[in-house]
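Engineer: what follows is a predicted structure for the sequence shown.
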Amino acid sequence: MFDLDTLLLGFSTLIIISIFIARISNNLGVPVMLLFLVIGMLAGSEGPGGIYFNDEEMAQHIGITALIFILFSGGLSTHWKVVKPVLLPSLSLATVGVLFTAISIACFTTWLFHVPILISLLLGSIVASTDAAAVFSIIGARNIRIKGSITPLLELESGSNDPMAVFLTISMIQLIQANQVSYLELGMKFLMEMGIGLAMGLLLGRSVVFVINRLKIPIEGLYQVFVFAAAFFIYSSTTMIHGSGFLSVYVAGMVIGNQNIVHKKNIFRFFDGMAWIAQIIMFLTLGLLVFPSHVLSAFKTELLISLFLIVIARPIGVFISLIPFNFNIKEKIFISWVGL
C-alpha cells in the first residue's frame, strides 16, 4: 500500500509526462490519446512503473466521471447555429450508424471465430461508437478546418452516440443473462432513456443559465464551481430517473454554451482544462488496466477485429446511415475513419 506522498508524486508525474507528450504529439503525427494510453501501460505492473492496478469497477467509475467532463465541455463548445443544419445526419450516424457498425462486427466475429451471436453483438456494441474524447481532441487541438459541414457533423455525432452504444451494450448483457427479453420492451426503453435524457438536458441546462445569471456572487471562482457541480447533478439526476445521463449532460452543455451567461469565457476555459485532465486520467487509467501479456496472447484476433472495424464495419454504418443525405463518397470515407 502506497502512502499519500508516493501516490501524489506518481500521479503528478504521470500528468506532467502526459502534458509534455501532448505538446509533441502533433509533430509525431500520433493521436495524443493513444500516447496517454501507452504511458499508462508503461506505468503499469508489466512496465517500468510497476503500478499494479486491476480494479475494473474503479476504472469504470473514473471513465464515467471523465466522460461527464468531456461531453459537457464538448457541449459547451458546440455552436447551435453551426450544428443545426447537420442535426439529422448526426443523429442518424449516432443511432443507425452505431447499430449497423455493431451488427457488422457481430457477423464478422461469429463467422470467423465461431463466437455466439449475442456475445458478438455485445463486442460490437462496445466498440461501435466513435470516441468523443478523440474527436474533440483531434479537431480542437490540431485546429482542423474542414470545408462544409463535416466538422460540426463529427463533433455532434461523437457527443451523441455514446448513449446509443451504452444502451446497446446493456441490452446485449440483459439478453445474454435473461431467458426471455421483449424486443419491443427494449425499443420502448431506448426511446424513454433518450427522451428523458434530452428533456432533462434542456430543462436543467436552462435552469443553470437562469440561476447563474442571478447568483451575484462576489467571488468569481465560485461560478466555475457552480457549473462544475451542476454537470454532476445533471448526469446523476437524469440517470436516477432512468434517462441517458450522457445525453443529458451533453445537451445541457450545449444549452449553456449557446446562451449569454456571466463569466462565460472563464467558465469555458475552466472546463476546457477539466476536459483535458479528464482525458489524460481516463486513458492513463485504461493503460494501467491493460496487461500487455494478455493483449499479446490474442493479438491476431484483436488486430483482425480492429482492421475489420476500421475498413469495413464503420464505413458500412456510415454509408447506410447517410443514404438519405447529400454527402459524397470522399466525405463518407473521411467520416468513417474519424474517432476510431
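Structural biologist: Good, I have the coordinates. Values in this document were obtained by computation on a predicted structure and should not be read as measured data.
Engineer: hey, let's count contacts and neighbours off CA atoms from now on
Structural biologist: Fine.
Engineer: where is the longest helix in this protein?
Structural biologist: Among the segments of the chain that qualify as a helix by DSSP state H, the longest is helix 183-212.
Engineer: following that helix, which helix or strand comes up?
Structural biologist: Proceeding N to C from helix 183-212, the next assigned helix or strand is helix 221-240, under DSSP states H and E.
Engineer: ok, Glu57 - how many residues close by?
Structural biologist: Number of residues near Glu57 (other C-alpha atoms under 10 Å) recorded here: 9.
Engineer: so it versus Leu286, what's the distance?
Structural biologist: When C-alpha to C-alpha, to the nearest Å is applied, the distance between Glu57 and Leu286 equals 12 Å.
Engineer: find the nearest non-adjacent residue to Leu67, please.
Structural biologist: Spatial nearest neighbour of Leu67, excluding adjacent residues (C-alpha to C-alpha, 6 or more residues apart in numbering): Ala278 at 7.3 Å.
Engineer: you'd agree the one you found is in a helix?
Structural biologist: Yes: for Ala278, which was evaluated using DSSP: H, G, I helix; E, B strand; the rest coil, the result is membership in a helix.
Engineer: for comparison:
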Amino acid sequence: MSEKDKEYTIHLDSLLKTYSVKDITNLFTEIDKRLISLHNKSAEDFLQLNNSYKNIYHQSNHISDNIAIICNTANIDKNNSLYQIISNLYEKLKVQFEVLDYRIIVISDQLEKLSNHIRHIFFPIKSYSQNLMSLNYLIANLRVSLSYNDKSENENLESIYKESEKLIESIKIITDNITNSFNQLNKIAKSSQKRIKDLSGLNEMSLDSLLSEIQSSIELIDKKNEDNKTLIPSIKNKIGKLENSNTEIIKKLQYQDIIKQKMEHIQNTHKDLISELVEFNVTDLEKDKLNEQVKCFLRIRDISGLQAAQLIQANHEYQSAIEVIIDNFILIGDNLQDI
C-alpha cells in the first residue's frame, strides 16, 4: 500500500470513527422507540376520536332518519293534495250548513204559520161554544114558556128538550176537547219554534266556529306549504353537509393506518441499515471495505434526511387530520342544532 493510499485510508477511518456503527445503531434504536411512542400516542388519540365519532354518528343518523320521516310527512305534494281535500270538504260543508240554515228558517216559518192558523181557528170554535150556551138558554126559556100547554104535549116536548140538552152537552164536550187540543198544539208549535230558534242560534255559533277553525287550518296548511318550500331544501342541504362531515371524519380516521405504515416502513429501513452496518469490521482498513462503509454512511445520511422530511410531513398530516376531524365534529353539532 502506497503512502498516499495509507493517508487516504487513515482519513476515511478517522471519518468513520466519528460515528461508530454502535453509535448509529443506538441512534436508530432510539428513533424507533420514539416512533413506537409516537405511534402509540397517535393510536390512542385516534381511538378516542373514533369512539366519540361512533356516538355522534349514531345520534346524527338517528336524527337524520327522523328528519327524513318528517320531510316525507311534510311532503309539499302530499300537503297540497291534503289542502285540496280539506278545501273541497270545507266548501261542501259550507253548502250543507247553508242548506241547514235555510231548512231551519223554513221550519220556523211553518211553525209560525201553524201557530197563526191555530189562533184563527180558536176564535170560531170559541164563538161556536158560546152559541151552544145561548142555545141552551133559549131551550130553557122555551121550556118554561110552554109548561102551561097541554100535559101530553109537554111530555113530548120534555123528551125533545132532554135530547137537545144531551146533544148540546156532547157538542160542548167535543168543542172543549178541540179547544184544549188546539191550545196544546199551539203551545207545542210555539215551544218548537223557540227551540228551533235557539238551535239555529247555537248552530250558527257552533258552525261559524267550526268553519272558522277549518278555514284557519286551511290557511295554516297553506302557510306551512309555503314555509316547507324553503325549509325542506334547507334541511336536506344540512343533511347533505352532515353526510359530507361524516365522510371526511371517516377518511381522516383511516389516516391512522397510513401513519402506522409510514412508521413501519422507516423502522424496517432502520433494521436493514443496521444489518448492513454490523457486517463492517471496524479494524478492517482495506480500501474497498472503507469505501463501502463510507457509501453506507452516506446512504444513511441521505435516507435519514428523507425520513426526517417524511416524519415532518407525517406529523403535519397527523395534526391536519386531527384538526379536520375536530372541525367536522363542530360542523355536525352546528348543523344538528340548526336543524
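Structural biologist: Perfect, I can see it now. Since the model is a prediction, treat every value here as computed from it, not as a measurement.
Engineer: for the two chains, what TM-score is obtained?
Structural biologist: The TM-score (TM-score structural alignment, normalised by the length of the second structure) is 0.16; 79 aligned residues with a C-alpha RMSD of 5.5 Å.
Engineer: how much space between the residue nearest to Leu67 of the first structure and Gly205 of the first structure?
Structural biologist: Relative to Gly205 of the first structure, Ala278 of the first structure is positioned 21 Å away (criterion: C-alpha to C-alpha).
Engineer: now do Gln177 of the first structure
Structural biologist: Gln177 of the first structure sits 37 Å away from Gly205 of the first structure when distances are taken as C-alpha to C-alpha.
Engineer: out of those two, which sits in the busier spot?
Structural biologist: Gly205 (25 against 10).
Engineer: the spatially most central residue of the first structure: what's it in contact with?
Structural biologist: The centre of the first structure sits closest to Ala132, judged by C-alpha atoms, centre = their mean, with a distance of 3.8 Å. Going by C-alpha atoms under 8 Å, 6 or more residues apart in numbering, Ala132 of the first structure touches 70-71, 155, 158-159, 339.
Engineer: closest one to Leu8 of the first structure out of those residues, please.
Structural biologist: The nearest member of these to Leu8 of the first structure, counting by C-alpha to C-alpha, is Ile70 at 23.4 Å.
Engineer: now for the second structure: which helix has the highest residue count?
Structural biologist: Counting residues, the longest helix in the second structure under DSSP H turns out to be helix 151-253.
Engineer: what angle sits between the helix or strand that that one is followed by and helix 151-253?
Structural biologist: Using DSSP H and E, the helix or strand that follows helix 151-253 of the second structure towards the C-terminus is helix 255-278. Orientation check (axes from the mean of the first three to the mean of the last three C-alpha atoms, to 10 degrees): helix 255-278 of the second structure against helix 151-253 gives 20 degrees.
Engineer: just the buried positions in helix 255-278 of the second structure, please.
Structural biologist: Going by neighbour count (16 or more other C-alpha atoms under 10 Å), the buried part of helix 255-278 of the second structure is 255-256, 259-260, 262-264, 266-267, 269-271, 273-274, 277.
Engineer: other SSEs contacting the helix or strand Asn27 of the first structure falls within?
Structural biologist: In this structure, Asn27 of the first structure is located in helix 4-28 according to DSSP H and E. In this structure, helix 4-28 of the first structure makes packing contacts with helix 32-43, helix 264-289, judged by 3 or more C-alpha pairs under 8 Å, 6 or more residues apart in numbering; DSSP states H and E.
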